[in-house]
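Let's see this in three dimensions:
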Amino acid sequence: MSGAAPRVAATRVLDAVLHHGRSLKAELTRVLPTLPDARDRALVEAICFAALRQRARADAALTAWMPKPPGRRDGDLRALLHAGFAQLDPLGLAPHAAVAETVDAARGIGRAHQAKLVNALLRRAQREGLPEAGADAAWPGWLRDRVRADWPDDADAIFAASARPAPTWLRVNRRRGTRDAYLARLRDAGIEAASDAALADALRLPESIAVATLPGFADGDVSVQDGAAQAVADALAPPPGAHVLDACAAPGGKSAHLLERDPSLRLLAIDVDPGRLARVRDTWQRLGVGEGVDPWASARVADATTPAAWWDGRPFDAILVDAPCSATGVVRRQPDVLLHRRPGDLGALVALQARLLDAAWAMLRPGGVLLYATCSILSAENAGQVEAFLARHHDAATDPLDARFGRPSGGGRQRLPGEGGMDGFYYARIVRAS
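The predicted structure is shown next:
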């Protein structure tokens, strides 16, 4: 395959994300399988993430270096230039190849008449480097202001951590072997990793890695899951054989983790979207847990905000509400979040979270535990949400979590992006009075 082909593919993905509101994950899922060479797939993914993380610097270069920078009607040209800049900095690819193949890609997207322009701009970037921009420059102003208001002493560190690539975290499947045994398998394969004392099933790799290269991945021996998400199982900590609800289950990693630890759980995983629930079942099947394996585990399409439509009336001992949120804690893994969020989104999300919490509370037995979790760093979705919930429900009280889960915040704990090498995450463990 020509070296221009992955650049064309990366350009198509970036154009869809930058100019048409598409999800980076969805576009990569669509485009990567069309590339037969694993090296090309890895290159496309690396270019797209790097380009989105340094979007503000690339835009500053185009504004400074062009009398009329490409607009929406020239979105593919703008996306191609972002892809070209990313290859030079931060990816550091060989400049000759990066420039030549990107110029060839201009022809591949129907921009042959602008190949000289592309060459000139990339050569200038090679000589001068891109203009510097603050780590917060990619954040929309309204969201940047909220982060600074919520975390005045930590905002700069949040923005900096969110602009850096994230390490790869693995979760070892207890049903298939021990963490130490899997760590030895990684080292035999030439893959460096380290365990984490605070997370019993976790291993951390310093760099990203293709899952196909992980020993036993296809067989379900291991999953890719950030350490902050793995901590959910410890925060919920259902007793053996408990009746558990995962109220927003897709894509299934957290419910799978619970089942890996305790096959006796009577666990119900629900999601309102049939396509997303199918991902839960796929995850369970690969890992050898859930339906068809564990007699008390099941998954079904259901809306957690309307339990009257599906709940059989048997109270749950433990409920996980891993709520839809702004995803501001995972920008380093989902840089397109900053393109898609709008000011009106936050109010709608806060209202949905409140409905989920109230509906879940009605299904929880006295003495039961509800874990509220988000991958947000915004107070309105986290500490503020829990404080409002406690004010509505006088039979509710928070059960303090320890420092493994971050810093105290309202009735829960907040981990900020990059702390402990993990994503930003919020946890609140709420107990119903007996």
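
Only C-alpha atoms from now on, for both contacts and neighbour counts.
Noted.

contact partners of the top strand by length along the chain?
As assigned by DSSP state E, the longest strand anywhere in the chain is strand 364-374. The contact list for strand 364-374 (CA atoms under 8 Å, 6 or more residues apart in numbering) reads 232, 235-236, 315-325, 327, 357, 360-361, 381-382, 425-434.

okay, the angle between whichever helix or strand comes after that strand and strand 364-374?
Using DSSP states H and E, the helix or strand that follows strand 364-374 in sequence is helix 383-392. Put simply, helix 383-392 runs at 160 degrees to strand 364-374, going by axes from the mean of the first three to the mean of the last three CA atoms, to 10 degrees.

here's the other one to compare against:
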Amino acid sequence: MLLTQTLACETLFAVLGGQNLTEALGTTWRQNPNLTPQQRGAVQDISYGTLRHLGLLEAVLQQLATKPVKEQEVRILLLISLYQLQFTRAGAHAVVDHAVEVASKIGSGKAKGLVNAVLRNFLRQQAELISAAQKNERGRFSHPKWWLTAMKQAYPKQWQQILQANNSHPPMTLRVNCRHTSAEAYLARLNEVGITGRILGPQAIQLDKPQAVDALPDFAAGWVSVQDWGAQAAAYLLDVRDGQRVLDACAAPGGKTGHLLELAELDLLALDADAKRLERVSNNLERLQLSARTACADAAEPASWWDGQLFDRILADVPCSATGVTRRHPDIKWLRRPDDFAELQCQQEKILDQLWSLVASGGKLLYATCSVFPAENQAAVAAFAARHPDAIAEPLQHPAIPADLIRDGQGGQLLPNADHDGFFYALFRKAAA
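Okay, here's the model as predicted:
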């Protein structure tokens, strides 16, 4: 536990300094290549869990510390220790003893007494401290105040549901490759190896417990992929048919690319501006035994990559705040800032306008985000439609998509819940010239 507390402390020090959690954990793994799977799992759980409940933990710490803890490393150590004591089965005495030892090795090394006192006081008053922390909305929902305000304004009836979903553990959902088998048949195969779950849609199975992909029958042979049910809606909504020329404009890591190719024989170009992430698209397609052209380029700069032939279908899964997948990336809550949205909106607008010029007459473009903020969703597509009179909003209808899609104006919003993450979709058809 001593090592896992130390590494979790280092990881969160990087995250709260501005680095995203995926990158911070990647650095931790590279610098500590000999960690056991159990140690890696513990560091990951502490890191994710502390960020998931950070508002509550900070409210508890504020009650316990007579004055603000100035040394950031010590403050983080206290927060991760409080997380362990409140939310895990780790032995309380071991958590406290190891935290005191870690305190002697970080910062100035003079915080042993503070760490010992704070954690032991928490154990003595645990229920009262948690109750008091939850009286404050930031403590109860573990989201920044500006985020709370924005959700109340956008979703006056559902805001609490959204925030609670953000703080939950995400489900593991599979997309069954319809070229190989059905969801019903694959679920039966899972049951044979002791894995249980339930069918959400024609290709979607949600597992009762997360599994390593190596445990999934024929995963390596491309029979199944890991993909949230809400994300699976994109390929269905785009309405692809055999022989069509299709652009997946922001393709990495390739989940939607693979799904499109499973549904139809396509001439598909997968585009992404990040070469490293684009490699994941190729790797996913190779596992699925599917093929597409790939290009490392900026979707907003078609002059650098477009061959002059129009597309029948374009998937514009644009860069966004990713606030709909917060439970998978809890660092988003604490790294996002209100002024991020203006820059993101500029990117989204430029990509949309450039891609629309590449859609063939009668062709369709699907705008997609994994956001729950209207500025990136309803407002963005309304502005797009106003700029492009030839963009005709199409109904978002398909029997395979989640039934709780909230249709609003020219798009539809999925809010995060037990079945899926948060996504927004809007489908436009180009009027005949």
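
Am I right that V431 of the first structure falls within a strand?
Yes: counting by DSSP: H, G, I helix; E, B strand; the rest coil, V431 of the first structure falls inside a strand.

if we can go back for a sec, tell me the counterpart residues of the longest strand of the first structure in the second structure, please.
Under the alignment (TM-score structural alignment), strand 364-374 of the first structure falls on residues 359-369 in the second structure.

next one: that stretch to chain centre, how far?
Relative to its chain's centre, stretch 359-369 of the second structure lies at 24 Å (CA atoms, centre = their mean, to the nearest Å).

what's the average per-residue distance for that stretch once overlaid on the first structure?
Stretch 359-369 of the second structure differs from its equivalent in the first structure by a mean of 0.6 Å after superposition (mean CA distance after the TM-score superposition for the first structure).

burial count for A295 of the second structure?
18 (other CA atoms under 10 Å).

Over which residues of the first structure does whatever helix or strand it lives in lie when aligned?
According to DSSP H and E, A295 of the second structure maps onto strand 293-296. Under TM-score structural alignment, strand 293-296 of the second structure corresponds to residues 298-301 of the first structure.

The matching stretch against the second structure, how far on average?
Compared with the second structure after the fit, stretch 298-301 of the first structure shows a mean deviation of 0.7 Å (mean CA distance after the TM-score superposition for the first structure).

Next, the residues that contact that stretch from outside, please.
Residues contacting stretch 298-301 of the first structure (CA under 8 Å, 6+ apart): 267-274, 277, 280-281, 290-291.

next one: that stretch to chain centre, how far?
Using CA atoms, centre = their mean, the offset of stretch 298-301 of the first structure from its chain centre is 23 Å.

Show me what counts as buried in it.
Neighbour counts over stretch 298-301 of the first structure (16 or more other CA atoms under 10 Å) mark A299, R300, V301 as buried.

returning to what we had before: of the contacts of strand 364-374 of the first structure, which count as buried by neighbour count?
Buried members of the contacts of strand 364-374 of the first structure, counted by 16+ other CA under 10 Å: 232, 235-236, 315-325, 327, 357, 360-361, 381-382, 425-432.

quick one: which of the contacts of strand 364-374 of the first structure sit in helices?
V232, A235, L236, L357, A360, W361 (DSSP state H).

Make JSON lines from those residues and add distance to P90 of the first structure to it.
Formatted as JSON lines, these follow (distance: CA to CA, whole Å):
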{"residue": "V232", "distance to P90 of the first structure": "33"}
{"residue": "A235", "distance to P90 of the first structure": "37"}
{"residue": "L236", "distance to P90 of the first structure": "39"}
{"residue": "L357", "distance to P90 of the first structure": "42"}
{"residue": "A360", "distance to P90 of the first structure": "45"}
{"residue": "W361", "distance to P90 of the first structure": "47"}
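
quick one: which of the buried residues of stretch 298-301 of the first structure is nearest A60 of the first structure?
Proximity of these to A60 of the first structure (CA to CA) peaks at V301, which lies at 45.8 Å.

F384 of the second structure and R140 of the second structure, how far apart?
37 Å (CA to CA, to the nearest Å).

One more: E286 of the second structure?
45 Å.

now T88 of the second structure
From T88 of the second structure to R140 of the second structure the distance is 18 Å (CA to CA).

Looking at these two, which one has more neighbours?
A side-by-side neighbour count of T88 of the second structure and R140, using other CA under 10 Å, places R140 first with 20 against 13.

wait, what's in contact with the closest residue in space to the more buried one that isn't next to it in sequence?
Distance criterion CA to CA, 6 or more residues apart in numbering; nearest residue to R140 of the second structure, sequence neighbours excluded, is Q134 at 4.1 Å. By CA under 8 Å, 6+ apart, the residues touching Q134 of the second structure are L56, R140, F141.

Since that was my last question, I'll sign off now.
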